[in-house]
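**Student:** pasting the sequence and the predicted coordinates here, then a few questions.
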Amino acid sequence: MKLHQLRALVSICESGSIQEASRLLHISQPALSKGIKELEAELGVPLLVRSNRGITATEYGERLVRRARMILEEVRRAREEIDTLKGVMDGKLSIGVSPVTPGVQFVDSLNRYRKRYPKVHIQIHELRPSKLMEGLREGLLDMALTSLPATRTDGFHWQELYAQPTVLAVRKGHPLRNATSLAQLREQDWLLQDSLEQSKVGTMFKDNGVAWPENVIECASVVLFAELAATSDAISYWSLRILERTQMMMQTLDILDIAEPVPPMNISLVCRDQELMTREAKALADELIYVYTGPHTLKAPASTVAT
């Protein structure tokens, strides 16, 4: 199994065409086809199949493609690590965030990092928390800022950075705008960016002995989430920072004042084992941990580590 074969397989599956993969990799089509046939012969299974959708992966091919992406990312990181050891930080840094996670301190830290390492190519991807973890697992992200609770089973380092205050809100004129308890809101529609299982809203209901609401709308689009919150009768869960920074939303929503405390979003930095991180990624991770939690945690950024 050779790297050029894995690159060919990933490129063909992503483009759906040997012709397009040939163009992207600057390799002739016969050479690509030969590499795939040799790989199939080595493994003893078919990896690709032609269909009316073009070329798609078989079940064997899909499994190998997932592994191949991680292998190719590791090779890229290894090369960048060698380059930085030569004295220049000029690799790539891929950061994942959800709409609610970056704060002022994150932006300030990123600006300082850019001035310190101007040749590092930074990519910032805004994704749902579940997609952030998927990006980390597939090696597409070097680190992520997420509101998901830490887990001991994923093999990543989790460092809690800070807590964002949150509120529940309804549109102006909502019939329950003066509600005083969670129980009064249970039978309403709820608007969340993640599932109840992943959202602190689910925890809030559980901690207060109230059954989960049955009608939940999950919306990952920030713009559509705001529009639904302002025009429907759904109860929406907001980061107070986001709400306060959006003047239009403050004019169209009422913040609910209920007896139960609304749990904050605990924002964590999630990254790979330090020995596997590139110098570019480790430099930013150290900066963020220092800014949010102080210098005493720089040597041990992992609050939980899977073994």
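**Tutor:** That came through fine.

**Student:** drop to CA atoms for contacts and neighbour counts, all remaining ones
**Tutor:** Fine.

**Student:** am I right that Ile267 falls within a strand?
**Tutor:** Yes. Remark: Ile267 belongs to a strand, assigned using DSSP: H, G, I helix; E, B strand; the rest coil.

**Student:** Gln29 versus Ser239, what's the distance?
**Tutor:** 51 Å (CA to CA, to the nearest Å).

**Student:** now do the strands in the stretch 151-300 of the chain.
**Tutor:** All strands of the stretch 151-300 of the chain, identified by DSSP state E, counting those that start in this stretch, fall at 157-164, 166-171, 190-192, 216-218, 235-239, 253-255, 265-271.

**Student:** nearest to Ser98, of those strands?
**Tutor:** Ser98 sits nearest to strand 265-271 of all the strands of the stretch 151-300 of the chain, at 10.2 Å, using CA to CA.

**Student:** please name every helix or strand in contact with that closest one.
**Tutor:** Applying 3 or more CA pairs under 8 Å, 6 or more residues apart in numbering; DSSP states H and E, one finds that strand 265-271 contacts strand 143-146, strand 157-164.

**Student:** who wins for proximity to Cys13 among the strands of the stretch 151-300 of the chain?
**Tutor:** Comparing the strands of the stretch 151-300 of the chain by CA to CA, strand 265-271 comes nearest, at 27.5 Å.

**Student:** list the contacts of that closest one.
**Tutor:** Residues outside strand 265-271 that contact it (CA atoms under 8 Å, 6 or more residues apart in numbering): 101, 136, 142-150, 156-166, 200, 239, 277, 285.

**Student:** buried ones among those residues?
**Tutor:** 101, 136, 142-148, 150, 156-162, 164, 166, 200, 239, 277, 285 (16 or more other CA atoms under 10 Å).

**Student:** for Pro102, which non-adjacent residue is spatially closest?
**Tutor:** Nearest residue to Pro102 in three dimensions, chain neighbours excluded: Leu145, at 7.3 Å (CA to CA, 6 or more residues apart in numbering).

**Student:** my bad, Pro99
**Tutor:** Nearest in space to Pro99, with sequence neighbours left out and distances taken as CA to CA, 6+ apart, is Glu126 at 6.4 Å.

**Student:** ok, now Arg77?
**Tutor:** Thr278 (6.3 Å).

**Student:** and what of Val216?
**Tutor:** Counting by CA to CA, 6+ apart, the residue nearest Val216 is Trp190, at 4.7 Å.

**Student:** show me what contacts the one you found?
**Tutor:** Pro213, Asn215, Val216, Ile217, Ala234, Ile235, Ser236.

**Student:** second structure follows, compare the two:
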Amino acid sequence: MKIQTLKALLRINEMGSIRAAALALHISQPALTLAIQQLEDEVGAPLLIRTKRGVTFTAYGNAVLQHAQLIVSESQRINEEIAQMRGHWEGQIRLSSAPAISLTILPQALRPFMAKHTGIKVHCIDGLSPMINPALRSGGLDFALTPVELDNIEPGLTVEPLCERKIVIAAHKSNPLAKATRLEELQSARWLYATPRPGPGAHIEKAFSAAGLEPPKPVMICESLLTLPDLLVDSNFVTTLPNIIFERAQHTHDLCAIPVQEPIPTLQIGILRMESVPLTPATQELLSWIRFAANN
């Protein structure tokens, strides 16, 4: 099984057709078709269904795709690690970061790292566990800076505690519940979660359970923290926000923190990655800068 054929399979999935993938790879369409046919013969199953509009992947093809992404990613990491060990600091680091970390710790870590290693490309996306876990497993991400439940990590993943972040219950100042002082008053509120369960958007449910109350039922989920503050304006939504996000949106959106008496659990932020996948020297150094920024 050739790495180049697996790369071609991934490009076909990305482009949606063999013709477009062949153009992107700068090879002829017949040559690419032959390579895929040889791969199908090797695995003993059809991988693609060819139609007039392009190609779709069979169940066998989707299974091969998952492994292909990891194999190709690991092949690239091997080349980058050897090059970096020999003093050639090139390659890329792929990570996801919670917005609250992207606004604070990550820029502090990236500035000195990028100034020192101009040949390293860093690709950062917004993302939270468990939604980004498949990307970690497939090799699409090297690590994630994300809220985690330390006692509930998926098998195959490992986490290193990094820091804690406060969250606040937020609403627009005009919300009738803006001056509520007990969680009980918020049980029937129109809750807006930033993630589906069991993501960090539902973290507030721990506070309700600790107070002996039935957790609220969200009426809406918005996974964009850029959009979420806007949804609170002129509405009766109640939500939770990391304190750093709340402080930035408080004045621009006329938001307030609802002063409930019960304690609100902090978010544990961790470095989440695959347990069995070694990190390149560049990734290890960036993580050192991230730890330094978190501790300072």
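**Tutor:** Thanks, I have it. Since this is a predicted model, take the numbers as computed values, not measurements.

**Student:** quick revisit: what's the closest of the strands of the stretch 151-300 of structure 1 to Ala68 of structure 1?
**Tutor:** Distance to Ala68 of structure 1, taken as CA to CA, is lowest for strand 265-271 among these, at 20.2 Å.

**Student:** what does the closest one correspond to over in structure 2?
**Tutor:** Mapping strand 265-271 of structure 1 onto structure 2 (TM-score structural alignment) gives residues 267-273.

**Student:** what's the average distance of the matching stretch to structure 1?
**Tutor:** Stretch 267-273 of structure 2, aligned to structure 1 and superposed, deviates on average by 1.5 Å (mean CA distance after the TM-score superposition for structure 1).

**Student:** show me how far that stretch is from its chain's centre.
**Tutor:** Using CA atoms, centre = their mean, to the nearest Å, the mean C-alpha position of stretch 267-273 of structure 2 is found 11 Å from that of the whole chain.

**Student:** quick one: buried residues of that stretch?
**Tutor:** Buried positions in stretch 267-273 of structure 2, judged by neighbour count with 16+ other CA under 10 Å: Leu267, Gln268, Ile269, Gly270, Ile271, Leu272, Arg273.

**Student:** related to what we said a few turns ago, quick one: the residue nearest to Pro99 of structure 1 from Ala68 of structure 1, how far?
**Tutor:** Glu126 of structure 1 is 24 Å from Ala68 of structure 1, by CA to CA.

**Student:** please name the nearest non-neighbouring residue to Ile269 of structure 2.
**Tutor:** Pro147 (4.3 Å).

**Student:** what sits against the one you found?
**Tutor:** Counting by CA under 8 Å, 6+ apart, Pro147 of structure 2 has contacts Ala98, Leu128, Ser129, Pro200, Leu267, Gln268, Ile269, Gly270.

**Student:** give me that answer again for 6 Å
**Tutor:** Listed by CA atoms under 6 Å, 6 or more residues apart in numbering, the contact partners of Pro147 of structure 2 are Leu267, Gln268, Ile269.

**Student:** which one among those residues gets closest to Ala210 of structure 2?
**Tutor:** Distance to Ala210 of structure 2 across those (CA to CA) is lowest for Leu267, with 15.5 Å.

**Student:** number of residues surrounding the equivalent of Leu225 of structure 2 over in structure 1?
**Tutor:** In structure 1, the residue matched to Leu225 of structure 2 (TM-score structural alignment) is Val222. Close neighbours of Val222 of structure 1, defined as other CA atoms under 10 Å, add up to 12.

**Student:** excluding its backbone neighbours, what's nearest Val222 of structure 1?
**Tutor:** Val222 of structure 1 sits nearest to Pro99 (CA to CA, 6+ apart), 7.1 Å away.

**Student:** now, of the contacts of Trp190 of structure 1, which are buried?
**Tutor:** Pro213, Val216, Ile217, Ala234, Ile235, Ser236.

**Student:** determine which two of those residues are furthest apart.
**Tutor:** Pro213 and Ser236 (12.5 Å).

**Student:** mind checking the end-to-end distance for stretch 123-130 of structure 1?
**Tutor:** 19 Å.

**Student:** show me where structure 2 has helices.
**Tutor:** Assigned by DSSP state H, structure 2 shows helices spanning 3-15, 18-25, 29-43, 59-85, 99-102, 105-116, 133-138, 205-210, 228-232, 243-249, 281-294.

**Student:** give me the range in structure 1 that the fifth one lines up against.
**Tutor:** Helix 99-102 of structure 2 falls opposite residues 99-102 of structure 1 when the two are matched by TM-score structural alignment.

**Student:** buried ones in the matching stretch?
**Tutor:** Pro99, Val100, Thr101.

**Student:** trace Asp253 of structure 1 over to structure 2, please.
**Tutor:** Small correction: residue 253 of structure 1 is Leu, not Asp. Using TM-score structural alignment, Leu253 of structure 1 pairs with Leu255 in structure 2.

**Student:** next one: the spatially closest residue to its match that is not a sequence neighbour from Thr227 of structure 2, what distance?
**Tutor:** In space, and not counting its chain neighbours, Leu255 of structure 2 is closest to His172: 4.4 Å by CA to CA, 6+ apart. Distance from His172 of structure 2 to Thr227 of structure 2, counting by CA to CA: 14 Å.

**Student:** which of those two has more residues huddled nearby?
**Tutor:** His172 (26 against 11).

**Student:** now the more buried one: how far from Leu228 of structure 2?
**Tutor:** 12 Å.

**Student:** same check on Gln250 of structure 2?
**Tutor:** Going from Gln250 of structure 2 to Leu228 of structure 2 by CA to CA gives 12 Å.

**Student:** thanks a lot, catch you later.
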